[in-house]
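Student: fold the following for me, if possible:
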Amino acid sequence: MADVARQAGVSKKTVSNVLSGYPYIRDSTRERVLAAVDALGYEINVQARILRSGRSGVIALAVPELGQPYFGELADEVLAAARRQGLQVLIEPTGFTREGELEALRVPRGRLVDGLVFSPATLEQADAHLLEGLDYPLVLLGEQIFSDRVDHVTMHNVEGARAATDLLLDAGRRHIAALGMLHAPTAGSATLRFTGYREALEARGLEVDARLLGWADAGWHRSNGARAMAAVLDSGVEVDGVVAFNDALAIGAMHELQVRGLAIPRDVGVVGFDDIEDARFSVPTLTTIDPGRREIAEVAVDLMRRRLDTGAEQGPPVLHVADLRLIERESTPPR
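Tutor: Next up, the predicted model:
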């Protein structure tokens, strides 16, 4: 710590405050200290910190998987937000399994972490009681479970899917496929995004055509988007638009459409959801919904920081819904 202080031109106390997440530090000072930490390869002795203060300065992030681009990019955002707050992050993929998610809730990593940011995919509303009575701060992400006992950061799923569908309807498309349907009884985001899709159709006097629903029970990956698109096309139904429940499905669907000789967006307009980096580099570039991933990460870490500073029981739980944006690119007809 003394070496870091000399490198940054500050006191050891200032270094300690930065690494402990003390909020009243100038941004320029914090950046100098963190740059010195990087340059010198300084690593905090977590065990010593726990013995001294009872806190490790480490939080856990539990997500279904990192191979799905949304969760990988969310993890990057959480890491960056935590770093700005003087926290380190232990990332724990739960493998889209109930066992993995229950394990993440069990005092993460034997008390080496101070709190948990948790994005469940398999736990259901009936499991909400598992989130109560924990003796560490918990910030919940996503739409799988809602509880008024813990801080929760989520997104506008219904509104986002409706905006995506409306964009195609406004362009005169009337045979719009929805890709990402799940047979699971509590499908979280899939159910909410289908609701937005259905509401947009019904508002124009259109009914949902079951032949236009593409199922992706094996996961929201590119390959399953291609398979779901193929199944819809093979049914013989007319398709002039696609709303995919995430960008990976949309990119897979665009591949399948182009393999079959369909031009995007002339023949079929495509809209995704999540605004992952690949959406800006697909061919054509992908119109998508930005659900506020950076905001979700920053608010989640800020809520965690506040709970760590004031105590998990201080103040009522917060429900925060991130802003969304419709980002129009080349995969939809220009308005």
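
Student: could you use CA atoms for every contact and neighbour count after this?
Tutor: Fine.

Student: those strands in this structure, which residues are they?
Tutor: Here the chain has its strands, by DSSP state E, at 58-63, 88-93, 115-118, 138-141, 151-154, 176-181, 213-215, 241-244, 269-271, 288-290, 319-321, 325-327.

Student: tell me how far the third one lies from the chain's centre.
Tutor: What that stands for is strand 115-118. Its chain's average C-alpha position is 14 Å from that of strand 115-118, according to CA atoms, centre = their mean, to the nearest Å.

Student: who's in contact with it?
Tutor: Contact with strand 115-118 is made by 58-63, 105, 108, 136-141, 300-301, 304, 308, as judged by CA atoms under 8 Å, 6 or more residues apart in numbering.

Student: the fourth one too?
Tutor: If you take CA under 8 Å, 6+ apart as the criterion, strand 138-141 is touched by 115-120, 131, 150-154, 300, 303-304.

Student: just the helices in the stretch 151-300 of the chain please.
Tutor: 157-170, 189-203, 222-234, 247-259, 293-310 (DSSP state H, counting those that start in this stretch).

Student: quick one: closest of these to A8.
Tutor: A8 lies closest to helix 293-310 among those, at 24.5 Å (CA to CA).

Student: and that closest one, what does it pack onto?
Tutor: If you count contacts as 3 or more CA pairs under 8 Å, 6 or more residues apart in numbering; DSSP states H and E, helix 293-310 packs onto helix 69-84, strand 115-118, strand 138-141, strand 151-154.

Student: most tightly packed of these?
Tutor: When you average the neighbours per residue for each of those (mean count of other CA atoms under 10 Å), strand 115-118 leads with a mean of 26.

Student: now, among the contacts of strand 138-141, which is nearest to Y70?
Tutor: S119 (11.9 Å).

Student: for the comparison step, fold the sequence that follows:
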Amino acid sequence: MATMADVARHAGVSVKTVSNVLSGYPHVREATRERVRASVDALGYEINVTAKIFRSGRSGVVGLSVPELGQPYFGELADEILAAARRHGLQVLIEPTGFTREGELAALRVPRGGLVDGLIFSPAALVQADAHLLDDLGYPLVLLGEQMFSSSVDHVTMRNIDGAQAATELLLDAGRRQIAAIGMLHAETAGSAWLRYTGYSKALEARGIEVDTRLLGWADDAWHRANGARAMADVLDSGVRVDGVVAFNDALAIGAMYELQARGLAIPQDVGVVGFDDIEDSRYSVPTLTTVDPGRREIANVAVDILRRRLQETQRPGAERGSPVLYLAGMRIVERESTPRRSG
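Tutor: Below you'll find the predicted structure:
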């Protein structure tokens, strides 16, 4: 019977690369992925999950469900979770849910087949009325993202309000007063956009500045670069003066910077821009992007650690489940070229 090492030799790659491909790791070159899959087929290699379950009662595989891997934040979060899981000897099966309720409900059903021991789950479409669906699933579940509803499930989240407030205060401290918020969503009243808007508005109100609705840039379809550019264009086309931008993620910020520069506005001299997420692209944009680091690596490490501890609890007969954990990751502002330098 072929082993993973046999597949690695046949494909001319490392055993780790084979593991990455079989685990659904997103950042493997397509040519390498195809070569590994061809070797798997040629050698008839099979992961004997059934035997592993029979021996230990567990598959050693955990699920990760995120809205989409095309958004850099979720792709980079998946990287961190994969790395954290490997340190604990776990493999990860990734399931994008497409920002749909149906996709998220399907992800919750997946572990019942026995191939996945537990699930790290980042919902975007479920609402408070769905909270009961998260209870008594029969497997450990760790939620990521906003605390959009109350439940008895472990939850690892970020400081959305604090982060957006700090981003806005950075621009206010630089003397900017006409600060646009890019990334508003009409349908949202509890998720990332609403929480980040809350932080933005709190910072303005603390300085005695009323929110000017003309400075709100709406991005209802998605938080991609194109949406940021369109939202920025809508704000500028309203005729309102803009000297600062708080974008609700880095992709929106990069799109907004493109639109500002296309109209001859200099960054940060004319308009200072702050993003959110500290994705890799923010280090290589022109200018480089000041952003909020929401503690992505910390979120990944803590989520995997909580799930691992819950899995250990299930292996101890009669062990009582500990109280649900609510963990808030730390955040920090990463200052780069898109905002004015602070004096001193």
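
Student: coming back round to it: of the helices and strands packed on helix 293-310 of the first structure, give the one that comes closest to T94 of the first structure.
Tutor: Minimum separation from T94 of the first structure across these (CA to CA) falls at strand 115-118, 10.0 Å.

Student: aligned partner of A226 of the first structure in the second structure?
Tutor: If you follow A226 of the first structure across to the second structure using TM-score structural alignment, you land on A229.

Student: same check, this time on G54 of the first structure
Tutor: Aligned partner of G54 of the first structure by TM-score structural alignment: G57.

Student: now for that match, how many residues are close by?
Tutor: Per other CA atoms under 10 Å, the neighbour tally for G57 of the second structure reads 14.

Student: so who does the alignment partner in the first structure of P294 of the second structure touch?
Tutor: Residue mapping for P294 of the second structure onto the first structure gives P291, with TM-score structural alignment as the criterion. Shown in contact with P291 of the first structure (CA under 8 Å, 6+ apart): 155-157, 160, 273-275, 322-325.

Student: ok, now E256 of the first structure?
Tutor: Counted by CA under 8 Å, 6+ apart, E256 of the first structure has contacts 226-227, 229-230.

Student: kindly reformat those as a markdown table containing neighbour count.
Tutor: A markdown table is the format used below for those (neighbours: other CA atoms under 10 Å):
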| residue | neighbour count |
| --- | --- |
| A226 | 23 |
| R227 | 19 |
| M229 | 31 |
| A230 | 16 |
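
Student: closest one of those residues to T97 of the first structure?
Tutor: Among the contacts of E256 of the first structure, and counting by CA to CA, the member closest to T97 of the first structure is R227, at 23.1 Å.

Student: one step back: and which of the contacts of E256 of the first structure is nearest R193 of the first structure?
Tutor: Nearest to R193 of the first structure among the contacts of E256 of the first structure, with distances taken as CA to CA, is M229, at 17.2 Å.

Student: return the distance of the closest one relative to L201 of the first structure.
Tutor: 19 Å (CA to CA, to the nearest Å).

Student: equivalent range in the second structure for stretch 316-332 of the first structure?
Tutor: Counting by TM-score structural alignment, stretch 316-332 of the first structure corresponds to residues 323-339.

Student: which of the contacts of P291 of the first structure lies closest to R335 of the first structure?
Tutor: Using CA to CA, R325 comes nearest to R335 of the first structure of those, at 16.2 Å.

Student: look up how far H183 of the first structure lies from the closest one.
Tutor: R325 of the first structure is 28 Å from H183 of the first structure, where distance means CA to CA.

Student: equivalent analysis for A121 of the first structure, please.
Tutor: For A121 of the first structure, the distance to H183 of the first structure - CA to CA - is 14 Å.

Student: go on, L131 of the first structure?
Tutor: Between L131 of the first structure and H183 of the first structure the distance is 25 Å, computed by CA to CA.

Student: ok, the two, which is more surrounded?
Tutor: Neighbours per residue (other CA under 10 Å) separate L131 of the first structure from H183, with L131 holding more: 16 against 11.

Student: residue contacts, the more buried one?
Tutor: 105, 138, 147, 149-150.

Student: between the residues you listed, which has the most around it?
Tutor: Taking other CA under 10 Å as the neighbour criterion, L138 ranks highest of the contacts of L131 of the first structure with 26 neighbours.

Student: aligned partner of that one in the second structure?
Tutor: Aligned partner of L138 of the first structure by TM-score structural alignment: L141.

Student: for L74 of the first structure, same thing?
Tutor: Counting by TM-score structural alignment, L74 of the first structure corresponds to L77 in the second structure.

Student: isn't that match right up against G295?
Tutor: No. L77 of the second structure lies out of contact with G295 (CA atoms under 8 Å); the separation is 10.0 Å.

Student: now the match of L138 of the first structure: how far from L265 of the second structure?
Tutor: Here L141 of the second structure is placed at a distance of 47 Å from L265 of the second structure (CA to CA).

Student: tell me how far the residue sitting nearest the centre point of the second structure lies from P67 of the second structure.
Tutor: Geometric centre of the second structure, nearest residue: F74, 3.6 Å, by CA atoms, centre = their mean. In this view, F74 of the second structure and P67 of the second structure are 8 Å apart by CA to CA.

Student: equivalent analysis for V246 of the second structure, please.
Tutor: As judged by CA to CA, V246 of the second structure and P67 of the second structure stand 23 Å apart.

Student: out of those two, which sits in the more crowded spot?
Tutor: Neighbours were counted for V246 of the second structure and for P67 using other CA under 10 Å; V246 has more, 30 against 20.

Student: aligned counterpart of that one in the first structure, please.
Tutor: Under the alignment (TM-score structural alignment), V246 of the second structure maps onto V243 of the first structure.

Student: so its match is in contact with A178, correct?
Tutor: Yes. Here V243 of the first structure reaches A178: they are 4.9 Å apart, a contact under CA under 8 Å.

Student: between the two, which contacts overlap?
Tutor: Shared contacts of V243 of the first structure and A178 (CA under 8 Å, 6+ apart): Y197.

Student: which residues touch V318 of the first structure?
Tutor: By CA under 8 Å, 6+ apart, the neighbours of V318 of the first structure are 150-152.
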